[in-house]
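J.: Give me a model of this one.
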Amino acid sequence: MNGAVEFPLDLPELSFRAAGDSLVRRSVLPSGLRIVSEHVPGSRSLTIGYWVAVGSRDEEPGHFGSTHFLEHLLFKGTATRTALDIAIAFDSVGGEHNAMTAKEYTCYYAKVQDRDLPMAVEVLTDMLTSSLLDPIEFENERGVILEELAMADDDPSDVANERFFEAVMGHHPLGRPIGGSAETIRAATHAAVHEHYRANYRPQDLVVTVAGAVDHDVLVAAVTRAMALSGWDLNVSAPPVSRRSGVPATLAQGSPVSIVRRPLEQANILMGFPGLLATDDRRVTMSVLNSVFGGGMSSRLFQEVREKRGLAYSVYSFAPGYSDAGLFGMYAGCTPAKAGQVAELMLGELHRLAEHGVTAAEMTRAAGQLSGASALALEDSDTRMSRLGRSEITLGEFIDLDEALGRLAQVTADDVQNLAAELAAGPLSISAVGALDDDVFDAILPATVPS
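T.: Got it, this is the predicted structure:
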């Protein structure tokens, strides 16, 4: 293929060859159900995902935490399968199955041998379409989720991360925790979660993606048959749900500094700025910037903070993007007495990048790191399956390895410097967990927050 391949919602069939001679096929059924596959030559296994384009950001008041709650409940049994039956189905063939709730989607997935595709389709379809949402299981799972949240609350890096999203995103729904809070989970009602299920789990909401040893025609027939047996009416004509708007949201910063005091040996520090949307053409530039700045052991953060000064064991940067907002963040874990110094170093490195740019050697290393990591990741059918899901739900286009590498080659040092300057000019947000004083970050705040 040459260039990205668009995924129009009104195109019934699409087929093309991608890098490595994989065959990508896509079917949009009259019901709005979308099925996308990538046949990878030489594969003996496959990964299948059932995607629903609803995440924590889509929850209304009274439903906070429902998406994550529902993800748990769909494993608890249907009219024809108990929770144990579901587990046995995959365990008995050496397969893996799980689910993930994100801010903008939910995915239920499995990895199996090619011969076990019919079983995986039958079980995952049954789970999605015919969950009992049993009231007793609902209460049992409430306890499980509260334990999961308690485990996360015991992890200072998780706490700092949640506070960081709140700080950067403010009251935007992306700033809310994916799993809800202990308060919202305790307040969740069976009726609210059931309503969330019925409103968002329909044929036109569903995307099925499979990568590996898959025959598309066999896949479509298996999904169609399983859906019909489940009671979903695929004969009713409906367009697929529209993709999210890519219009950038106006973010109102939350608290610029959020410190959670705990008697810990380390301080967990997150700091950063609003970033790029998932569909921004500069995402590849962001990847290069992130690689140079904090994406590996040769990155500036790792070298300056850990190697030269020994101030942290873990230090890195990250840059998640969503449909209408994104963020750019830096993380370090260090002794509380060094927290201010580490924060100054991290911010100083970003400003140095913005003012003086990157070297030719850094650009070469970043290109090598990103191209190699991309190629290695695609050895795994999980990655390919997820790429199909993101292409269909978020991007609206498919970008194969060759196209990705071509775009990477077009990024210049000026592009990276200009993006660094744009990020550094944004409102700085800091979150930290540990035994810290109120004024620990004052040295880097005056230009952003009046003292």
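
J.: from here on, contacts and neighbour counts on C-alpha atoms
T.: Will do.

J.: hmm, who's touching stretch 208-224?
T.: Defining contact as Cα atoms under 8 Å, 6 or more residues apart in numbering, one finds that stretch 208-224 is touched by 25, 33-51, 114, 117-118, 121-122, 125, 234, 381-382, 384-386, 388-389.

J.: could you redo the last one with a cut-off of 6 Å?
T.: Outside stretch 208-224, the residues that touch it by Cα atoms under 6 Å, 6 or more residues apart in numbering are 35-40, 43-50, 114, 381, 384-385.

J.: Next, the second sequence, to be compared with the first:
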Amino acid sequence: MAVRRTALPGGLRVVTEHIPSVRSAAVGVWVNVGSRDEGRSVAGAAHFLEHLLFKATPTRTAVEIAQAVDAVGGELNAFTSREHTCYYAHVLDSDLELAVDLVADVVLRGRCLAEDVEIERDVVLEEIAMRDDDPEDTLGDVFLSAMFGEHPVGRPVIGTVESISEMTRAQLHSFHVRRYTPDRMVVAVAGNVDHDDVVALVREHFGPRLMRGRSPVPPRKGTGRVQGRPSLQLISRDAEQTHLSLGVRAPGRHWEQRWALSVLNSALGGGLSSRLFQQIRETRGLAYSVYSTVDTFADSGALSIYAGCLPERFDEVVRVTTDVLAEVARDGITADECRIAKGSLRGGLVLGLEDSGSRMNRIGRSELNYGEYRSISDTLARIDEVTLEDVNAVARTLLSRPFGAAVLGPVRTRRSLPRPLQTIAG
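T.: This is a model prediction of the structure:
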């Protein structure tokens, strides 16, 4: 079997996938901690800490960490989401030991020095400014706030200028010590690797942390139902385009109809033949960029549509978008649309897993989110099992729910918005 799993003392899990056709290895340490686990006073701490841990360990400076990975032509990086953080390295298979050493050193022994906190604080504030300069990035955060309100997944991963400016070294160090424990971690490795060799390396480099008496933290189930209704949030800004995100809440990733939702999303706005792309861009030429997407969390999610257009075309874009959604809610998608959407999902899944980095992401995320490996064959079978009736039942259920929306651009007041948006709660 290509994918193997070992549970070590302390609750640490090691998952590997052997890919003999490549000469690389991707190593990831997945931590079951994200922005939704932060208190308001430390909003952005998970992302801030991700930056900070690369600055120094007891045996390496930031320069030495960078030099070590550059010397083998590898990549060392990390990312933070609302529900997890991943530190990863991508190297030649012959440099596997170095990759495990580097990632473990950063994750377990990053020092959180006071002087580094001040330097990295400025970097994160620059990142917030960069986010604010990108309309789609800004709109994405504002849209999830409109959809989920006070629920933790509605907060920006990156934090705010205020929270980052006020965060202390003690708070970040405490977040690291309390949250980064082996029972919350998965070490995922994919490439031309041997499982037993990987387990031996993990035992060596995680050493003293592997204390008996703890079991792996179970997959996140969330905190229950999101309260309140989605809202409308308006960001008035001088810009060449007006940007829209419009959507409805959906159940989380454990929902039994999530595969039907994926097919619906693909048919609505997932590709060049999707209904929204054809109606808004190809037939009318109203926008260059229009697509739909699904955000999924443990206990909640959202199906959303994005479009960016010239301000004078905004009213028509909103009208066409809401007409398409109303039509699909009423009549569903066609058999041809369902067939094409399923084929697109199958092809995208397989083609997206052609390298060791993608495979590492898949096995690490699967273990963290579900506590098991879900094979590509199983996923393809789940997609194949989706029927047209399944998709249209999901469309009727979700697209009849209250909409939330975020608008960014030269729009001054709610009353100047197209009528379908004015009906959304403020």
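
J.: ok so, going back, ok, of the contacts of stretch 208-224 of the first structure, which come out buried?
T.: With burial judged by 16 or more other Cα atoms under 10 Å, the buried subset of those is 35-40, 43, 45-50, 114, 381, 384-385.

J.: So which of the contacts of stretch 208-224 of the first structure belong to strands?
T.: 35-39, 45-50 (DSSP state E).

J.: and which of the residues you listed is nearest Ser242 of the first structure?
T.: Nearest to Ser242 of the first structure among these is Ile35, at 15.7 Å by Cα to Cα.

J.: and the closest one, what pairs with it in the second structure?
T.: In the second structure, Ile35 of the first structure lines up with Val14, judged by TM-score structural alignment.

J.: Now for that match: which residues touch it?
T.: 5-6, 186-188.

J.: Repeat the analysis, applying 10 Å as the threshold.
T.: Neighbouring residues of Val14 of the second structure by Cα atoms under 10 Å, 6 or more residues apart in numbering: 4-8, 29, 185-189, 195, 198-199, 202-203, 364, 367.

J.: Those in helices, which ones?
T.: Using DSSP state H, the members of the contacts of Val14 of the second structure that fall in helices are 195, 198-199, 202-203, 364, 367.

J.: Only the buried subset of these, as a ChimeraX command please.
T.: Here is the ChimeraX command that picks out the buried ones among those, judged by 16+ other Cα under 10 Å:
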select :195,198,199,202,203,364,367
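
J.: Can you get me the start-to-end distance on stretch 163-171 of the second structure?
T.: End-to-end distance for stretch 163-171 of the second structure: 11 Å, by Cα to Cα, to the nearest Å.

J.: so where is it in the first structure?
T.: Aligning stretch 163-171 of the second structure against the first structure (TM-score structural alignment) gives residues 184-192.

J.: Show residues contacting that stretch.
T.: Stretch 184-192 of the first structure is contacted from outside by 61-66, 68-69, 133-136, 138-139, 142-143, 145-146, 149, 179-182, 195-197, using Cα under 10 Å, 6+ apart.

J.: Now that we have those residues, which of them are buried?
T.: By neighbour count, with 16+ other Cα under 10 Å, the contacts of stretch 184-192 of the first structure hold 63-66, 68-69, 133-134, 138, 142, 145-146, 149, 179-182, 196-197 as buried.

J.: In helices only, show me those residues.
T.: Among those, the residues falling in helices (DSSP H) are 66, 68-69, 138, 142, 145-146, 149, 182, 196-197.

J.: any idea what Val411 of the second structure aligns with in the first structure?
T.: Looks like Val411 of the second structure aligns to Leu436 there (TM-score structural alignment).

J.: Spit out the contact partners of its match.
T.: By Cα under 10 Å, 6+ apart, the contact set of Leu436 of the first structure is 259-264, 266-267, 335-337, 339-340.

J.: For His176 of the second structure, which non-adjacent residue is spatially closest?
T.: Among residues not flanking His176 of the second structure along the chain, Leu49 sits closest, at 7.3 Å (Cα to Cα, 6 or more residues apart in numbering).

J.: All set now, cheers.
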